[in-house]
Every structure is written in structure tokens, then in C-alpha cells.
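Participant: fold the stuff below for me.
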Amino acid sequence: MGEQCLQRLVLPDQAPLPNPYAEADRSQAVADLLAQNRFDPAGLPAGPYALYLEIREGRLILDIRSVTEAPLRIIALALGPFRRLIKDYHMVVASHEAAVTEGGSDARIQAIDMGRRGLHNEGAELLAARLDGRVTLDFETARRLFTLVCALHQRI
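Facilitator: Just a heads-up that it's a prediction; the model follows:
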């Protein structure tokens, strides 16, 4: 029996993001996601899986494939429920960058980082809830996928 995980992740454009902090988050999320994750689509053959992740026409598209590239299922989620979190996430990343560049205090940078972690947690819970019954994720996988949703949204 295969593993219920992602072995490959494909994003539509691998060009660096304009914000170096957002790019660092994206790169780290991809590396951490591929190192360890739980991704178990309901009703599909055993994994591992490849996931093509993109935003198209106001929807988050999860194109789930076998590692041999055989199409298995496409899930489209409306971005509306995520918009406030994505907007707040981008504002926090910009605040973090400004605090670091301007030599902000460690306490200020830590407070901003705690806010970013809180947004990640809220985004992960929302993503897991929106995928409930279709894909089972562990919390860390959901957090990393939310980071990637924010990165994809920034490219729009």
C-alpha cells in the first residue's frame, strides 16, 4: 500500500516573488511540505500523489495526480472565504519586512511573527474545513498549503 502523502508539488510559476520574505516563506513551505505531509484524498487509489496547485478565475485549483502524472481529481475552492486572511497575511509580511529593514526591536518583530503564525493557523483550519470530506490533511500540511495559497494570490 502506498503512502497518503504528496511526493511532488507543482506551482504555475516558479519565478521568485517580489517580496523576499514572502519568497522565503514560499520556498520553506514547499521544502517542509515535501519533507513531511499527510494528504489523503477520499476515494482515490493509494498515494503518493503529485499536486498541481494554482489560482484560476477566483478559485484555488488542486489538481491531484498520481506520481506518474495520471489525472485523479480536480478540486476547485472559491477564494472568497480566504480573502481576508490572505490580505492580512500580506500586510503582516510587509510589516515584518519593514520592522527588520528599519531595525525594529526584537519584541516588535516577535509580536509580528506571532501574528503571522496566528494567521497561518486560522488559514490552515479554514483550508482543512473547506477540504473536509474530500482530502484529509494534518495541521502542518494545511499550514504549508495556506502559505502557498498566499504566495499564489500575491502573483495575481
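
Participant: could you use CA atoms for every contact and neighbour count after this?
Facilitator: Fine.

Participant: which elements pack onto the lengthiest helix in the chain?
Facilitator: Assignment by DSSP state H gives helix 106-131 as the longest helix of the chain. Judged by 3 or more C-alpha pairs under 8 Å, 6 or more residues apart in numbering; DSSP states H and E, the packing partners of helix 106-131 are helix 83-101, strand 135-137, helix 139-154.

Participant: which one of these lies closest to Arg56?
Facilitator: Closest to Arg56 of the helices and strands packed on helix 106-131, according to C-alpha to C-alpha: helix 139-154, at 9.9 Å.

Participant: chain center to the closest one, what's the gap?
Facilitator: Chain-centre distance of helix 139-154: 1 Å, with C-alpha atoms, centre = their mean, to the nearest Å.

Participant: what's the answer for stretch 59-77, then?
Facilitator: Worked out by C-alpha atoms, centre = their mean, stretch 59-77 lies 15 Å from the chain centre.

Participant: ok so, going back, got the angle for the longest helix of the chain vs helix 139-154?
Facilitator: Angle, helix 106-131 to helix 139-154, by axes from the mean of the first three to the mean of the last three C-alpha atoms, to 10 degrees: 100 degrees.

Participant: now helix 106-131 against helix 83-101, angle please.
Facilitator: Using the same axes, to 10 degrees: helix 106-131 against helix 83-101 is 160 degrees.

Participant: here is the second sequence; please produce its structure so I can put it next to the first one:
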Amino acid sequence: MADIEDQKSDETTGGKLVEVVLDEASISRSTPDVEHDRAVAIYDLIDENEFQPSGQDPGNFVLKLSVVEKRLVFDIWSDAGQQLVTHVLSLTPLRKVVKDYDLICQSYYDAIRHATPSQIEAIDMGRRGVHNEGSAILMERLEGKITVDMQTARRLFTLVYALHWKG
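Facilitator: Down below sits the predicted model:
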């Protein structure tokens, strides 16, 4: 799992996200650090991603992410404005890793203000490990529904964390 961050899928998905919309009713305002992570994740996700909903022709897609009744909702639209498919996933399999990620992120954000560079690096390595774990779980949950590469899954996990975070 050490090289999971660098893994690429063996096949090209053909699909691409061109817009990501977070449901404002699902999230609350949070710390500047979390807000920054959300913005960077969306920017990076749109900039480079592999996203192919099963049963759809390759193309450009819009993803509307929300949390409804403790379920993660992937509402997928064409870039022409046609709703294509909605996938609803239980957040239960992600609950522990999101909680762990939240704790380590709090430690990381505190460390970047007060700790030595070597302490920050150690916490960041742990943070990346938990992030990879959450991304792998998300990829498993999307299997058969949406094909994504690991980098896309990592960015999506950041957004799941952002939706789940209720500051």
C-alpha cells in the first residue's frame, strides 16, 4: 500500500469530471484550513481526473455531491444538463476512517503552526496514509458504479471528508 498514491488504473476510463458541486445544505462553514482543502480538492479534481459512470458513454460529467440521511449521494449529470444516474452509498464503511482522518488533520493543522519541520512531516505521512485508506475504501464502494483512478478517489475522499465535517 506504500505506492498506492502513485497507482494508475490500467485502462483509460474515457470520462472526465468538468464540474463538481457540493450541496450547501449538506455542509456547514468550517475552519479556513478545511475550506482551503475543499477548494483545492475541487480545483485539482477538475484539472485532472478519470471518472466514468458505468453504463454511460465516455464524456464530460458534472458531479453533485451531498449527504442525505447519513448517505453519500453521487448525482451525475452530463455537461449538457441531463441527469444521468444517482448513486447512494452508506457512509458507515467510511465512518471510522473519516473520524481518524479528522483527528490527524486537527493535529496536522496545529503542528504547522507550532511544531518542528520533522514533526510536521511525520504527522503528514500519517495523514496521507489514512487518506489513502479512505480513498481505497471509496474506490471499493464505487466499484461497478463509477470507475475512478486513485488520484480521483483521493480528491473525492477529501470532498467526502468536507461534506462529513460538521464544524
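
Participant: just the helices and strands packed on helix 106-131 of the first structure: most buried one?
Facilitator: When these are scored by mean count of other C-alpha atoms under 10 Å, the highest mean neighbour count falls to helix 139-154 (a mean of 22).

Participant: isn't Leu91 of the second structure up against Val73?
Facilitator: No. Applying C-alpha atoms under 8 Å as the test, Leu91 of the second structure and Val73 come out as separate, 9.8 Å apart.

Participant: what do these two both touch?
Facilitator: Listed as contacting both Leu91 of the second structure and Val73 by C-alpha atoms under 8 Å, 6 or more residues apart in numbering is no residue at all.

Participant: the equivalent of Glu54 of the first structure over in the second structure: what's it in contact with?
Facilitator: Glu54 of the first structure maps onto Ser66 in the second structure when the alignment is built from TM-score structural alignment. By C-alpha under 8 Å, 6+ apart, the contact set of Ser66 of the second structure is Leu22, Asp23, Ser26, Leu72, Val73, Phe74, Leu163.

Participant: which one in the second structure is aligned with Phe139 of the first structure?
Facilitator: Checking TM-score structural alignment: Phe139 of the first structure goes with Met150.

Participant: cool, Gly104 of the first structure as well?
Facilitator: In the second structure, Gly104 of the first structure lands on Ala115 (TM-score structural alignment).

Participant: neighbours of that match, how many?
Facilitator: Using other C-alpha atoms under 10 Å, Ala115 of the second structure has 13 neighbouring residues.

Participant: now Gly47 of the first structure
Facilitator: Counted with other C-alpha under 10 Å, Gly47 of the first structure comes out at 19.

Participant: thinking again about what came up before, indicate which one of the helices and strands packed on helix 106-131 of the first structure is closest to Leu6 of the first structure.
Facilitator: Nearest to Leu6 of the first structure among these is helix 139-154 (9.6 Å), distances taken as C-alpha to C-alpha.

Participant: packing partners of that closest one?
Facilitator: On a contact count with 3+ C-alpha pairs under 8 Å, 6+ apart, helix 139-154 of the first structure meets helix 20-35, strand 49-56, helix 83-101, helix 106-131.

Participant: how does it look with 7 Å?
Facilitator: helix 20-35, helix 106-131 (3 or more C-alpha pairs under 7 Å, 6 or more residues apart in numbering; DSSP states H and E).

Participant: JSON lines for those, including distance to His90 of the first structure?
Facilitator: Below are these laid out as JSON lines (distance: least, C-alpha to C-alpha, whole Å):
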{"stretch": "helix 20-35", "distance to His90 of the first structure": "8"}
{"stretch": "helix 106-131", "distance to His90 of the first structure": "9"}
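
Participant: tell me the counterpart of Leu148 of the first structure in the second structure.
Facilitator: Counting by TM-score structural alignment, Leu148 of the first structure corresponds to Leu159 in the second structure.
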